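Peer 1: sharing a model that was predicted from the sequence below.
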Amino acid sequence: MSKTMDNPMASVFKYLALSILFMFIGFAFGQAFIPESIVYYANFILIFVIIGLLILAIMSRKSALPARFSMNYVYIFTFIDGILTYPILQMYIKDLGAGIVMDTLIGTVIILTILSIVSNKKEAGHYLNLGKTLLYSLIGLLIFTIISIFIDFKLTNIILSIAGIIIFSGFILYDISLLKEEISKGNIVDREDLSIHVLNIYLDFVNIFLDLLRLIWELKN
């Protein structure tokens, strides 16, 4: 049986940090075992990784995923996600430099931290009214991302990146507000109750990170 938690809000960020760590372990695994030649196809792979992440984000928002499952599944998913994003991150590291990629990662952490603090300072459920708008925006983003496969214009990619950053920033406000409401209702008992919340916030984080990198890459090139 999972242990009960004294501070679920702090615990969700602990598990999120572990999830991001598993992502980078997956990235290191990809570096070690995936042929470097695949990196050359990273820009093509990127669009499909983003589409996959968007579909998963939509599924989780529409309750297509269980509300409670083992946290170990989250770690397995983020590890696999790290492997899948290895060619993309490696391309960004080569084109932009490791320093810019690291600065972007730190910037994403700062965005997550600030928005989480803002949402947590409001009463439980304060930003839940954004739910439908964000969901419809996310579906629209997915549609236009698929269309962008056939219309490969720099301006299109820049607009999609900015839209993605805005939408998933809104989802951070929403997800923290939802978590706070679930805590206030007494629905968070152990770490498995946090699993879907950790996954959602992870998806917010990684989509903002990839969109920021793509925006910087498009502006540079």
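Peer 2: Everything's here; your move.

Peer 1: alpha carbons only for contacts and neighbour counts from here, please
Peer 2: Will do.

Peer 1: give the buried residues for the longest helix seen in the chain.
Peer 2: Selection of the longest helix in the chain by residue count, based on DSSP state H, yields helix 154-184. Neighbour counts over helix 154-184 (16 or more other CA atoms under 10 Å) mark 157-158, 160-161, 163-165, 167-183 as buried.

Peer 1: same thing with stretch 99-114?
Peer 2: In stretch 99-114, counting by 16+ other CA under 10 Å, buried: 101, 104-105, 108, 111-112.

Peer 1: name the surrounding residues that touch stretch 139-156.
Peer 2: 47, 51, 54-55, 58, 157, 160, 163-164, 218 (CA atoms under 8 Å, 6 or more residues apart in numbering).

Peer 1: most widely separated two among those?
Peer 2: Distance extremes for the contacts of stretch 139-156: the farthest pair is Ile58 and Glu218 at 25.7 Å, using CA to CA.

Peer 1: more neighbours: those two, which one.
Peer 2: Per other CA atoms under 10 Å, whichever of Ile58 and Glu218 has more neighbours is Ile58, with 20 against 14.

Peer 1: was I right to think that one contacts Ser137?
Peer 2: No - shown here, Ile58 and Ser137 do not form a contact pair, counting by CA atoms under 8 Å, at 10.3 Å.

Peer 1: and the following helix or strand past the longest helix of the chain, what does it pack onto?
Peer 2: Going down the chain from helix 154-184, the next helix or strand is helix 195-220, by DSSP states H and E. If you count contacts as 3 or more CA pairs under 8 Å, 6 or more residues apart in numbering; DSSP states H and E, helix 195-220 packs onto helix 8-33, helix 42-61, helix 71-96, helix 98-121, helix 154-184.

Peer 1: what angle do the shortest one and helix 154-184 make?
Peer 2: Taking axes from the mean of the first three to the mean of the last three CA atoms, to 10 degrees, one finds helix 42-61 and helix 154-184 inclined to each other by 30 degrees.

Peer 1: okay, now the one to match up with it:
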Amino acid sequence: MNYNYDITSVRGQAVEGLSDFFRGIFTWMTLGLAITGVVSYLIAMDKPVVQYLYTHILLFYVLIGLQLVAVLLLSFGINKFPAYISEIIFLSYSALTGITFSFIFLVYTSQSIGEVFFITAASFGILAFLGYTTKRDLTKMGNFMMVGLFAIMIAMVVNFFLHSSALMYVISVLGVVIFLGLTAYDMQKLKQIYLSGSFDERKETVMGALTLYLDFINLFLMLLMLFGQRRD
């Protein structure tokens, strides 16, 4: 028996399976981003809807609350749901995010939104590739970034009352660093999950898509606050 051939075949199948796993993740992530973008743009172009949404601040907070519920359901209850329910929740979350994201078209010019989107895509792609290919364990870095994430969340709550442009700038810079780091960490973590072999691939594909979607969206927001050109 040619053992070298068997080992090569097994390795080839593992690599192909890993590629299929990430192809599924990025397909769902791209679909989620597309839904968010289309919904936010359509709502921003409908002035009566926008006016209603932003003059009823309670509704806006309800939508944010529903987004949080969707993320929590997927994060803590994904193993309790059928795969198709998880997929529906993810798509619904993407649409809800599109509704709340419609404000960026009112604050920033369409050109700067497009430019920042491409900067985000390039930065995200580079760090995702590094996270996928590096042999260095990124666990400690990931834990550090998570601590930083909670820190900037607290700082954003504080700044909600202070309205400090200087503090917002610092938050944005730190946010870019944190979400770039989390992108690399999450890519490595997803790779390790696949190689462990103990997971439901369809559900983990959706969960992986949500994780990278959140990294991308938040990186985009932080970069937009830094480089976005505001409307007059």
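Peer 2: Good, I have the coordinates. Just so it is clear, the model here is predicted, and its values are computed rather than measured.

Peer 1: and the TM-score between them?
Peer 2: With the length set by TM-score structural alignment, normalised by the length of the first structure, the two chains reach a TM-score of 0.78; 207 aligned residues with a CA RMSD of 3.5 Å.

Peer 1: still on that earlier bit, can you list the buried residues of stretch 99-114 of the first structure in a markdown table and add distance to Asp190 of the first structure?
Peer 2: Listed next are the buried residues of stretch 99-114 of the first structure as a markdown table, based on distance: CA to CA, whole Å:
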| residue | distance to Asp190 of the first structure |
| --- | --- |
| Val101 | 35 |
| Thr104 | 33 |
| Leu105 | 29 |
| Thr108 | 28 |
| Ile111 | 27 |
| Leu112 | 23 |
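
Peer 1: list just the nearest of the residues you listed to Asn207 of the first structure.
Peer 2: Relative to Asn207 of the first structure, and with distances defined as CA to CA, the nearest of the buried residues of stretch 99-114 of the first structure is Thr108, at 9.7 Å.

Peer 1: list the residues that contact the counterpart of the closest one in the second structure.
Peer 2: Under the alignment (TM-score structural alignment), Thr108 of the first structure pairs with Thr120 in the second structure. Going by CA under 8 Å, 6+ apart, Thr120 of the second structure touches 216, 219-220, 223.

Peer 1: 6 Å instead, please
Peer 2: Thr120 of the second structure is in contact with Phe220, counting by CA atoms under 6 Å, 6 or more residues apart in numbering.

Peer 1: Ala14 of the second structure versus that one, what's the distance?
Peer 2: Between Thr120 of the second structure and Ala14 of the second structure the computed distance is 30 Å (CA to CA, to the nearest Å).

Peer 1: the counterpart of Tyr93 of the second structure in the first structure and Ser177 of the first structure, how far apart?
Peer 2: Using TM-score structural alignment as the criterion, Tyr93 of the second structure maps onto Phe77 of the first structure. For Phe77 of the first structure, the distance to Ser177 of the first structure equals 24 Å [CA to CA].

Peer 1: and for Asn200 of the first structure?
Peer 2: Between Asn200 of the first structure and Ser177 of the first structure the computed distance is 12 Å (CA to CA).

Peer 1: ok, now Ser11 of the first structure?
Peer 2: Noted for Ser11 of the first structure: a distance of 15 Å to Ser177 of the first structure, by CA to CA.

Peer 1: tell me the counterpart of Asp190 of the first structure in the second structure.
Peer 2: Per TM-score structural alignment, Asp190 of the first structure is aligned with Glu201.

Peer 1: tally of neighbours for that match?
Peer 2: Quick note: Glu201 of the second structure (other CA under 10 Å) scores 17 neighbours.

Peer 1: tell me the counterpart of Pro8 of the first structure in the second structure.
Peer 2: Per TM-score structural alignment, Pro8 of the first structure is aligned with Phe21.

Peer 1: Ile158 of the first structure too?
Peer 2: Aligned partner of Ile158 of the first structure by TM-score structural alignment: Tyr169.

Peer 1: give me the nearest residue to that match, chain neighbours excluded.
Peer 2: Leu226 (6.9 Å; CA to CA, 6 or more residues apart in numbering).

Peer 1: state the distance from the counterpart of that neighbour in the first structure to Ile159 of the first structure.
Peer 2: Alignment note (TM-score structural alignment): Leu226 of the second structure maps to Leu215 of the first structure. According to CA to CA, Leu215 of the first structure and Ile159 of the first structure sit 9 Å apart.

Peer 1: just Ile139 of the first structure next, same as before
Peer 2: According to CA to CA, Ile139 of the first structure and Ile159 of the first structure sit 15 Å apart.
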